[in-house]
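Novice: okay, predicted coordinates and the sequence, questions at the end:
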Amino acid sequence: MTRIVHISDLHFGKPAAHERLEALKGLVPGLRPTAVAVSGDLTQRCANREFEQARSYLKELERSAPCIVVPGNHDIRWLGAVARNLGFAGLFRRKAHEFKYSRYRRYIREELSPALEIPGAVIAGLNTAHGISRGSLTRRLKDLGVIGHVRRSDVERARRLFEQAPPGAARVVMIHHNPIKGPVSGRHGLANTEWALEVLASIGTELILCGHDHQEAIHAIERTPGLVISTAGTISNRVRPGRSSSFNLVDIGQESLRIVTYTWNRDMKNFLPSTERLFPRPRKPRRYNLNSMKDDGRDLGHVEQTDPRR
């Protein structure tokens, strides 16, 4: 059994919930994970102090298992994103791009789209946090700088990684932005959500780990059978109305995939199991011609959505 503790949206800074962070840190060793996956938004303001706190916290988690991390939209410097779009091609744009991710790379990881191979699974991290960029633009002004997108080059990198993976290993992708609309927010986090889900399914992805929406959810996509999405809630105080902080526990067996949501219990002052879903693992991944798929940014229909509070 391969076990992944999937957490997201820690938001070190003012929204940080230290009691919950400490409880989670104490709970993880007993869960005996194979890996810990952190799907972005480590900080609130992308400040040095917040990154220092996040780095220290990740080191504590790494005592239990190796960690794989991707940046969220709160982890990049917006000024760098703006400067890159205003600048001319060449040195200035490269410098602006480096500035955009400079604090994340200094304190957390140099690699923005990391990979982790563990017994029973391969996890490909894809950076979807690009700030104000052409690929993330939508018709909604409030999406500016918040929404993200999946890049074809990152999908190709994940495809090569999956092709080299051992037979039977689960192909897992981790991104920050949620590709399915949250029931409370009414928003998904990707500008090219349908294309992204289609191509990720085409390379054999079984499971997508994400966050961003601050609402726990488990999704199965009817249009792409065998593809499951684990959306972890936030550990911070920035929870959706009527929701609590949460994280997901993923167990991958030879024939099945189980996801258990752990929700913060105020009375017990700890995270407790609140829901469980079991999915059969696909025997043969679906295959598509990636070059024939147009990235048109359309929304995805026919989604089976599970409310973890049920």
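Specialist: Nice, thanks for sending it over.
Novice: C-alpha only now, for contacts and for neighbours.
Specialist: Fine.
Novice: which parts of the protein are strands?
Specialist: Counting by DSSP state E, one finds strands in the chain at the ranges 2-7, 35-38, 67-69, 115-118, 121-125, 170-174, 207-210, 217-221, 228-231, 246-252, 256-265, 270-280, 303-306.
Novice: give the other helices and strands that the shortest one contacts.
Specialist: Translated: strand 67-69. Packing partners of strand 67-69 (3 or more Cα pairs under 8 Å, 6 or more residues apart in numbering; DSSP states H and E): strand 35-38.
Novice: what sits up against the strand it packs on?
Specialist: 3-8, 61-62, 65-70, 118, 174 (Cα atoms under 8 Å, 6 or more residues apart in numbering).
Novice: looking at these, which two lie furthest apart in space?
Specialist: Pairwise distances across these peak at 20.0 Å for S8 and I118 (criterion: Cα to Cα).
Novice: the two - which one has more neighbours?
Specialist: Legend: neighbour count by other Cα atoms under 10 Å for S8 and I118, higher for S8 (31 against 15).
Novice: wait, doesn't that one sit right on D41?
Specialist: Yes: shown here, S8 and D41 form a contact pair, counting by Cα atoms under 8 Å, at 6.9 Å.
Novice: before we go on, here's another structure to hold up against the first:
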Amino acid sequence: MRRIAHISDLHFGRTDPAVVEGLVRDLDADRPDLIVASGDFTMAARRVEYEAARAFMARLPKPWIAVPGNHDISPFHLMQRFLRPFSRYRRYIANDTEPTFQDGEIGVVCLNTVRSWAPEQDWSQGKIRRRQIALAEARLRAMPEHLFKIVVGHHPFMPPPWDEEARLVGRADRALATFRRCGVGLTLAGHLHRHYARFAVADGEGPERVEVDAARMEGSRDRLLAVQAGSATSTRLRGNEPNAYNRIRIEDGRATVTVRLWTGSGWADAG
């Protein structure tokens, strides 16, 4: 059995100090086997924001694994954005923007979905390159078959139930088809600051809806569950949802996802 804490969209530079301290206490008390951080450590990739994010991550139980988000590359310094977009992320958070993790029960593959350039200057958009899909497939197939496999990105792989036309990470359909072939049980992402989950079913059948307020969700090797996390610590909340993160339990080839919500004075399970 493995326990994973999935946090996302920290946005240092726009955080609630009480929520930050509460999250540190909650994770320290739970002592998960792995923490997954799915991007947007900062608000605008400023040094002071990265320093705060690094100090926060240093206080969390280890090990942890992470990917950058679109807010983690500078919107101000264009030379840095286009020539060295992840230089500050590498300096303050982690040198590898697409790390992997593996132990005796789980295997995690991370994808960097952030792009420094996008059509119409919408820099919030994300995309997965074909070579990234190929590399992820190779990494997933190289893992032992008995492992429960997880893929992590920042941008959503599946649309939210309330907006079927929402923009997804580019090549999401191709990526999901690849993940299914490789026996992936979970994808973890953030970006939208709202939690939800949907099953990626067979091609042509469309997504299977899971209610947005579901407190507990289950995925397996045979039923890939795309899970989104709300914003763990930011004041930039959406949809009247409080700060949130996901607590995930992997056991007997199944993943159970429980949403943890900030109550104003501490964290509690949703529902």
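Specialist: That came in fine, so what should we check first? Just so you know, these numbers come straight off a predicted model, no measurement behind them.
Novice: which neighbours do S8 and D41 of the first structure share?
Specialist: H212.
Novice: give the contact list for F86 of the second structure.
Specialist: Contact analysis of F86 of the second structure by Cα under 8 Å, 6+ apart lists D72, I73.
Novice: follow-up on the earlier one: quick one: closest of the strands of the first structure to L141 of the first structure.
Specialist: With Cα to Cα as the criterion, L141 of the first structure lies closest to strand 207-210 of those, at 23.0 Å.
Novice: average gap between that closest one and the second structure?
Specialist: Here the mean offset of strand 207-210 of the first structure against the second structure after fitting is 0.5 Å, by mean Cα distance after the TM-score superposition for the first structure.
Novice: that strand corresponds to what range in the second structure?
Specialist: Taken onto the second structure by TM-score structural alignment, strand 207-210 of the first structure occupies residues 186-189 there.
Novice: distance of the residue nearest to the spatial centre of the first structure relative to R106 of the first structure?
Specialist: Closest to where the C-alpha atoms of the first structure average out (Cα atoms, centre = their mean) is C210, at 2.7 Å. Separation of C210 of the first structure from R106 of the first structure (Cα to Cα, to the nearest Å): 23 Å.
Novice: quick one: map I150 of the second structure onto the first structure.
Specialist: Correspondence of I150 of the second structure to the first structure, assessed by TM-score structural alignment: V172.
Novice: in this structure G266 of the second structure contacts G22, no?
Specialist: Yes: using Cα under 8 Å as the test, G266 of the second structure is close enough to G22 to be in contact (6.0 Å).
Novice: the two: who's more crowded?
Specialist: More crowded of G266 of the second structure and G22, by other Cα under 10 Å: G22, with 18 against 15.
Novice: list the contacts for that one?
Specialist: S265, G266, W267.
Novice: please pull up the equivalent of the last one in the first structure.
Specialist: Using TM-score structural alignment as the criterion, W267 of the second structure maps onto F271 of the first structure.
Novice: correct me if wrong: its match contacts S246.
Specialist: Yes: using Cα under 8 Å, F271 of the first structure makes contact with S246 at a distance of 7.2 Å.
Novice: overlap in contacts, the two.
Specialist: Taking Cα under 8 Å, 6+ apart as the contact rule, F271 of the first structure and S246 both touch Y262, T263, W264.
Novice: please name the residues that touch the last one.
Specialist: Going back to what we said before, that points to W264 of the first structure. R20, S244, S245, S246, N270, F271, L272.
Novice: how close does the third one sit to R258 of the first structure?
Specialist: The gap separating S245 of the first structure from R258 of the first structure is 20 Å, by Cα to Cα.
Novice: with neighbour numbers in mind, choose between these two.
Specialist: Shown here are S245 of the first structure and R258; by other Cα under 10 Å, S245 has more neighbours (25 against 16).
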